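S.K.: Here is my input; please provide its structure:
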Amino acid sequence: MTFEPLRTQVNSIMKNSKSVDARLLEICELLESNIPYYNWVGFYFKNGDKNELKLGPYVGEPTDHTIIPFGKGICGQVALSNENFVVPDVSAQDNYIACSITVKAEIVIPIFIDGENIGQIDIDSNTPHPFSEKDERFLEFVCQKVAEIL
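M.R.: Predicted coordinates for the structure are as follows:
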């Protein structure tokens, strides 16, 4: 999988004049429709001063997990660790919040503004062990671009 053409499209989306949420949704749609093993793509953001994440724009199956406390699940752990979290097999994780029985793997990359973790991109895959270092680098690029419009 080559991510270079998608980088150009991400840059283009970030430069358009739509609302932030509209651009974030467009990013979700772009990734989900162009990367076969990205089956749920969404953003979570810190919910004000609370130690929890709130679901932002996403594409994929509806989720009940609109609020996630810091420390809970993969997203909640990234909110505390400030580090990428790649889960090749969600069934091997004790602190995994199941969104769907079809999900086999997850990757979560934090978004930073001035060194502060303000949110993250969360991707679920129905394919076991799909994510590589190339996914991590590409998603770090996406998160950097997202931070520039927030």
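S.K.: switch to C-alpha atoms for all contacts and neighbour counts from now on
M.R.: Fine.
S.K.: Grab the most central residue of this structure for me.
M.R.: Among the residues of the chain, the one closest to the centroid is I121, at 1.8 Å (C-alpha atoms, centre = their mean).
S.K.: To check against the first, give me the structure of this:
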Amino acid sequence: MSNNFSIAPTKRETYSLIIKQLKSLVEGEPNKIANLSNASALLNQFLDRINWVGFYLLEDQQLVLGPFQGLPACVRIPIGKGVCGTAAKRKEPIIVPDVHDFPGHIACDANSRSEIVIPMIKNGELIGVLDIDSPKKNRFDEEDQKYLVEFTEVLLQYIN
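M.R.: Okay, here's the model as predicted:
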């Protein structure tokens, strides 16, 4: 007699697979835009309950929209403004359980309710942020943060 049920992968298993696939996608590819594009597509494919994932890159002391998956987004974010700009200024990840409770939140998509932002720091310098939004409150936790920091660190090895 066979069991007709499946066990959903754990968060750790899901992120482990995502990071493994990231390495195979970016290894040997020197183009930053290609690697960021594939990274955002990969996260969009495997993360559930998200409605936007992408990168903002530091340019002239502001964050400028980079490769992403989702609805059109804000193009420029000043350092220190909104969740992305605040994470960039602090150079540390931010998890926002409900964006409506974050002072100065920049609403690009009215459906977004929670957000996580991971600064991308290479050789001690901020080069941008990974931004992920969800239509669900409390979508992101410390475990997501841990693995998304690891994901970003792997990605940064392949970005000049």
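S.K.: what's the TM-score here?
M.R.: Here the superposed chains carry a TM-score of 0.92, computed using TM-score structural alignment, normalised by the length of structure 1; 147 aligned residues with a C-alpha RMSD of 1.3 Å.
S.K.: you'd agree the residue nearest to the centre of structure 1 is up against Y38?
M.R.: No. Under the criterion of C-alpha atoms under 8 Å, I121 of structure 1 makes no contact with Y38, lying 11.8 Å away.
S.K.: what about the residue nearest to the centre of structure 1, helix or strand, and which?
M.R.: Per DSSP states H and E, I121 of structure 1 falls inside strand 116-125.
S.K.: Then L25 of structure 2?
M.R.: Take DSSP H and E as the rule and L25 of structure 2 turns out to sit in helix 11-26.
S.K.: List the contacts of that helix.
M.R.: Helix 11-26 of structure 2 is contacted from outside by 35, 38-39, 42-43, 46, 143-144, 147, 151, 154-155, 158, using C-alpha atoms under 8 Å, 6 or more residues apart in numbering.
S.K.: Now do the counterpart of L25 of structure 2 in structure 1: how many residues are near it, please.
M.R.: Counting by TM-score structural alignment, L25 of structure 2 lines up with I13 in structure 1. By other C-alpha atoms under 10 Å, 18 other residues sit near I13 of structure 1.
S.K.: cool, C99 of structure 1 as well?
M.R.: For C99 of structure 1, the number of neighbouring residues by other C-alpha under 10 Å comes to 14.
S.K.: Can you name the residues that contact N31 of structure 2?
M.R.: By C-alpha under 8 Å, 6+ apart, the residues touching N31 of structure 2 are I159.
S.K.: Which stretches in structure 2 count as strands?
M.R.: 52-59, 62-70, 76-78, 94-96, 114-122, 125-134 (DSSP state E).
S.K.: related to what we said a few turns ago, give me the buried entries from the contacts of helix 11-26 of structure 2.
M.R.: In terms of neighbour count (16 or more other C-alpha atoms under 10 Å), the buried residues within the contacts of helix 11-26 of structure 2 are 35, 38-39, 42-43, 144, 147, 151, 154-155, 158.
S.K.: Would you reformat those residues as CSV and include distance to P72 of structure 2?
M.R.: Formatted as CSV, those follow (distance: C-alpha to C-alpha, whole Å):
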residue, distance to P72 of structure 2
N35, 20
N38, 18
A39, 18
L42, 18
L43, 17
D144, 24
Y147, 26
F151, 24
V154, 27
L155, 23
Y158, 26
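S.K.: wait, which of those is closest to C108 of structure 2?
M.R.: L43 (19.3 Å; C-alpha to C-alpha).
S.K.: measure that closest one to E125 of structure 2 for me?
M.R.: The gap separating L43 of structure 2 from E125 of structure 2 is 24 Å, by C-alpha to C-alpha, to the nearest Å.
S.K.: Pull the number of nearby residues for I116 of structure 2.
M.R.: The burial count for I116 of structure 2: 25, using other C-alpha under 10 Å.
S.K.: give me every residue that touches it.
M.R.: By C-alpha under 8 Å, 6+ apart, the contact set of I116 of structure 2 is 93-96, 131-133, 140, 145.
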